[in-house]
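**Q** this one's structure only:
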């Protein structure tokens, strides 16, 4: 049987690059040849990061195309980046594919569906690797039907009536409100909504919709989703099942000194705070969190404050604690080896933005969550964490400025850390994931084998 050659094309943000790099290693370990397409801007960042292992396997080849932006342009501007990619990369991709010679399948993330259209013209198979939960994919896949039935206004994206009939099996009291917020406030806005509607249609060119999750995490969603939905995760475990060290996937170098610092603290004592690669706290919110961690909570903390925060008008509070280096009370790092941190016995809870990668890593670490979503799918992931799996809690905003107060942070940390029920459920979720990854790997392993066999045909 021939060895398939797969071209992976993630949207160039860390939340998409991570699972795609993990998937590259999974495919390579199964004997596939993998070409990983990055933007030139990101490839430079990857190669400059000593802790980012991209091509430990000779079966993985890194290539790049320009995204059309200048180095100093703001790539956190979604519309600007997406528009530039769509006006630049499609004209260059066919030549790249021809230079590679033989590609059997193109695998894309959302926002890169244009590559599937090119693949169709060139007679290449197509697949989608969805970077978030299957629940979010099921909702996005339903948008055109919701428009057809008048539940969503196609002009504004506003929801005009309830659609809990689509998600009644989630058994969540506030799932409708969460999905409403997800659609109305953070997704279905103007051109972003138009893009999503068109993108979901384009992604139907993919014969497989691969999900970085497992059936046991979202059984209600898979029970109502199309047969094309195929859980193949968690990819972080599949990628490292023959490697004791997690694959570092970051645009910033990880500060491993935090692991030695964690070694100095007793079990379940440290609050871990990280908001991912994009979200930025406003100065007032930053101050409230700093005061809660340093003054109000009688616990040590490890806080990830990305280097890029300095470029987003964040003013650090003065004389609160040392923001660089460590002390007995707290340690600040620019980026952490998160998988190792969340599996460290000293971690008591995870204050998280609820990005899907972080959510999966927290589940695999068996740690309770304190959910602090900022945008997009993070609100749905919070619903899964708090209402479906019941392994965490959210925060309440108490003023007109949408700020979570230091008192609220203190209260919720103490509740979660002190809850034996949440701790017990967190450990049970960890065991659920790990047990289903043993042996034949259950649904995920079978789906992966079937996908690779299909790509070989």
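**A** Great, that's in hand. These figures come from a predicted structure and were not determined experimentally.
**Q** CA only for contacts and neighbour counts going forward, please
**A** Will do.
**Q** measure residue 157 to residue 166 for me?
**A** Computed as Cα to Cα, to the nearest Å, the residue 157 to residue 166 distance reads 17 Å.
**Q** And residue 327, by the same measure?
**A** 50 Å.
**Q** Likewise for residue 134?
**A** Distance from residue 134 to residue 166, by Cα to Cα: 14 Å.
**Q** quick one: contacts for the residue nearest to residue 337 when sequence neighbours are not counted?
**A** Nearest residue to residue 337, sequence neighbours excluded (Cα to Cα, 6 or more residues apart in numbering): residue 254, at 5.6 Å. By Cα atoms under 8 Å, 6 or more residues apart in numbering, the contact set of residue 254 is 51, 334-337.
**Q** and those, which two are the farthest apart?
**A** Distances among the contacts of residue 254 were taken as Cα to Cα; the most separated pair is 51 and 334, at 13.5 Å.
**Q** if you count what's nearby, which of the two comes out ahead?
**A** More neighbours surround residue 51 than the other of residue 51 and residue 334, with 19 against 16 (other Cα atoms under 10 Å).
**Q** Confirm residue 316 sits in a strand?
**A** No: in this structure, residue 316 is coil, not part of a strand, as judged by DSSP: H, G, I helix; E, B strand; the rest coil.
**Q** wait, doesn't it sit right on residue 286?
**A** Yes: with contact defined as Cα atoms under 8 Å, residue 316 counts as touching residue 286 (7.4 Å).
**Q** Alongside the first one, take a look at this:
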């Protein structure tokens, strides 16, 4: 009997349309492409267009010839002024995305099944965990495995799974103004003596536990996850082992493959992957690298609050005064859309630049991975987004954490009190505290904190090198996808 050629695995990936979610998904997509998979990367039209403009597509396709970027319609969002980032705006965005994902993904899968060209039928779908509800419905309809990628810490996901217990114990709901924010939360297994009320995920800071947006978020983005074929996490075993083990009881398989940016660099011919930089959606100001070259080793505090956080005029000036008063040169990333106030963003930014002079450098965006590995960087004042946290860990840079939303509150607690690689100043924006923490980080407590930083950096690098936990877990994911592709091929041949 004539042997048919095995089917090439074809993975369809759908990131949540935000930089912090697209970046790790794109790194994972590159790794799968490097494993000789066909890859389809699906985005709403606006994000798709920005990716095509910001990336060197000819160079990308020379390295990844079986990688295709496709678009789906942009979701229709409510016509109102941009709300501050938080649960309600996230809820609106997820709902609007769900309305276009189901038909667009379904049509795409049908087209792959009918196509007679080089594109194989889809082997599996990897989508951001925030899109789990609409994607898992489509995957079950087409009998295609679904693997959610959660782009946040395992400890935060575990807190989401324990929301019913938190409500039962009266820890949720709560509000900052009228509750004991330092009360220890004792009902999350494995985290009994770690998490305070103020460290719980930002979406729990609500007025009532039966809030429709919160219920939808937990049901559609968390409790639905065990229906998937496995869970992919951008973390590594040695960093969050106890919590990862707890999550493992809810899933058939858990693939810890982080830090994805480090794993990409190691596995793709020891080169910097083309999609790893921050430049995929934002234009970088690379002049900051030249400025860093002129600074002393470990002398600069790097300040960046990511691609979403919005600051008030008062917060901006408290941060600025704290940085100036500490006497350390600073590199501060301030997006043009990150400032609100009666003066207007341009006037506020202009005044800050005039006041800064030679005390530091303000830029609109920076190549963060490169900045963190520069010898001049001695510390990182961060919003504690998970990408930034992992990048800082991998670079061996201690952190001062000023979290705002989502998983950032949990991340900052683990940075300061579990891993002991930084300080946490959540729910405060006071110039004297900022000055003190920068001095502690850069001078007074540096020797002590760098011991932990260097130990965890070593663990992160060992995880992604050949034989390391994340390296091997990616191989398991690749092998499992290949096996599913092989089984699907045999089933289709058997029906002929």
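**A** Okay, I see it. Treat the numbers as computed from the prediction; the structure is a model and nothing was measured.
**Q** coming back round to it: need the residues touching each of residue 316 and residue 286 of the first structure.
**A** Common neighbours of residue 316 of the first structure and residue 286 (Cα under 8 Å, 6+ apart) do not exist.
**Q** Looking at those two, which is more packed in?
**A** Neighbours of residue 316 of the first structure and residue 286, each counted by other Cα under 10 Å, are more numerous for residue 286; the result is 18 against 15.
**Q** Please say which position in the second structure that one maps to.
**A** Aligned by TM-score structural alignment, residue 286 of the first structure pairs with residue 316 of the second structure.
**Q** Please apply the same query to residue 417 of the first structure.
**A** By TM-score structural alignment, residue 417 of the first structure lines up with residue 442.
**Q** next one: residue 83 of the first structure
**A** In the second structure, residue 83 of the first structure lines up with residue 95, judged by TM-score structural alignment.
**Q** and the helix or strand that contains that match, how far out from the chain's middle?
**A** Using DSSP states H and E, residue 95 of the second structure sits in helix 87-114. Relative to its chain's centre, helix 87-114 of the second structure lies at 20 Å (Cα atoms, centre = their mean, to the nearest Å).
**Q** what's the mean deviation for the helix or strand just after that helix versus the first structure?
**A** Counting by DSSP H and E, the next helix or strand C-terminal to helix 87-114 of the second structure is strand 124-128. When the first structure is overlaid, strand 124-128 of the second structure sits 0.9 Å from its aligned residues on average, using mean Cα distance after the TM-score superposition for the first structure.
**Q** hang on, the earlier thing: element containing the match of residue 286 of the first structure, please.
**A** Taking DSSP H and E as the definition, one finds residue 316 of the second structure inside helix 313-326.
**Q** Counting by contacts, list what that helix packs against.
**A** Applying 3 or more Cα pairs under 8 Å, 6 or more residues apart in numbering; DSSP states H and E, one finds that helix 313-326 of the second structure makes contact with strand 339-340, helix 345-356, helix 431-439.
**Q** ok, now with 10 Å
**A** If you count contacts as 3 or more Cα pairs under 10 Å, 6 or more residues apart in numbering; DSSP states H and E, helix 313-326 of the second structure packs onto strand 300-304, strand 330-333, strand 339-340, helix 345-356, helix 431-439.
**Q** now for the last one, which elements pack on it?
**A** Going back to what we said before, that points to helix 431-439 of the second structure. In this structure, helix 431-439 of the second structure makes packing contacts with helix 313-326, strand 377-382, strand 399-401, strand 422-424, judged by 3+ Cα pairs under 10 Å, 6+ apart.
**Q** how much does that helix stray from the first structure?
**A** For helix 431-439 of the second structure, the mean deviation from the first structure after alignment is 1.0 Å (mean Cα distance after the TM-score superposition for the first structure).
**Q** Which contacts among the contacts of residue 254 of the first structure does the second structure share?
**A** For the contacts of residue 254 of the first structure, the subset whose aligned partners also touch in the second structure (both residues aligned by TM-score structural alignment, their matches' Cα atoms under 8 Å) is 334-337.
**Q** with the contacts of residue 254 of the first structure in mind, which one is nearest to residue 116 of the first structure?
**A** residue 51 (31.6 Å).
**Q** who touches the closest one in this structure?
**A** Residues in contact with residue 51 of the first structure (Cα atoms under 10 Å, 6 or more residues apart in numbering) are 247-256, 337.
**Q** rerun that using 7 Å as the cut-off
**A** 248, 253-254 (Cα atoms under 7 Å, 6 or more residues apart in numbering).
**Q** Same check on residue 429 of the first structure?
**A** Neighbours of residue 429 of the first structure in contact, by Cα under 7 Å, 6+ apart: 363, 366.
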